[in-house]
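In: Predicted coordinates and the sequence they were generated for:
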Amino acid sequence: MVSSTPVVIYPPDEDGGRRVRADGSILGLAYSVRDVVAFLQEAGLQGWDEMDVVRSALIEWRGGGPAVWTR
């Protein structure tokens, strides 16, 4: 379950995937905002959509914001 601990989206790797971490656990490798939504829904945020991910202060984007998926 995702708590108030930030969700960290790491910089894109050489294939454009970004690791998604919440509560100290890697949730998966995202290739789009839609993937981030799916991981967060699986972690307990079922009501979240793409706009929630883009706008939320709970998300810490490293190496570029939600529009960056390449190195």
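Out: Okay, I see it.

In: make it CA atoms for all contacts and neighbour counts henceforth
Out: Will do.

In: hang on, isn't Val33 packed against Pro66?
Out: Yes: assessed by C-alpha atoms under 8 Å, Val33 is found in contact with Pro66 at 6.5 Å.

In: take the one below as the second:
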Amino acid sequence: MASAPIVVHPPLGTGGRRVAVHGQILGLARSGRDVVEFLRRAGLEDAENLLDDPMWVTWRGGRAHHYEAA
């Protein structure tokens, strides 16, 4: 089984989560809105509808949609 192309990394100690597509870091998200904007800039116009789809997104460490400091 292939891994999801989008990875939202664990929350950092300072808050926020790194977001990557195919291993390339797009930025540090502090909210779902940030994640959607990073993905939109990467060419995924329908990003809002992909965030809870495990075929597209892997949420590592912590709960999905949780951005506070670890």
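Out: Good, I have the coordinates. Keep in mind that this is a model prediction, so the values were computed, not measured.

In: list the helices and strands the one helix or strand Ala20 of structure 2 maps to packs on?
Out: Element membership for Ala20 of structure 2, per DSSP states H and E: strand 17-21. If you count contacts as 3 or more C-alpha pairs under 8 Å, 6 or more residues apart in numbering; DSSP states H and E, strand 17-21 of structure 2 packs onto strand 6-8, strand 24-29.

In: Spatially central residue in structure 2, please.
Out: Val8 (3.3 Å; C-alpha atoms, centre = their mean).

In: List the residues that contact that one.
Out: Val8 of structure 2 sits next to Arg17, Arg18, Val19, Ala20, Val57, Thr58, Trp59, Arg60 when contact means C-alpha atoms under 8 Å, 6 or more residues apart in numbering.

In: most neighbours, which of these?
Out: Neighbour counts for the contacts of Val8 of structure 2, by other C-alpha atoms under 10 Å, peak at Arg17, which reaches 29 neighbours.

In: SS state for Val35 of structure 2?
Out: helix (DSSP: H, G, I helix; E, B strand; the rest coil).
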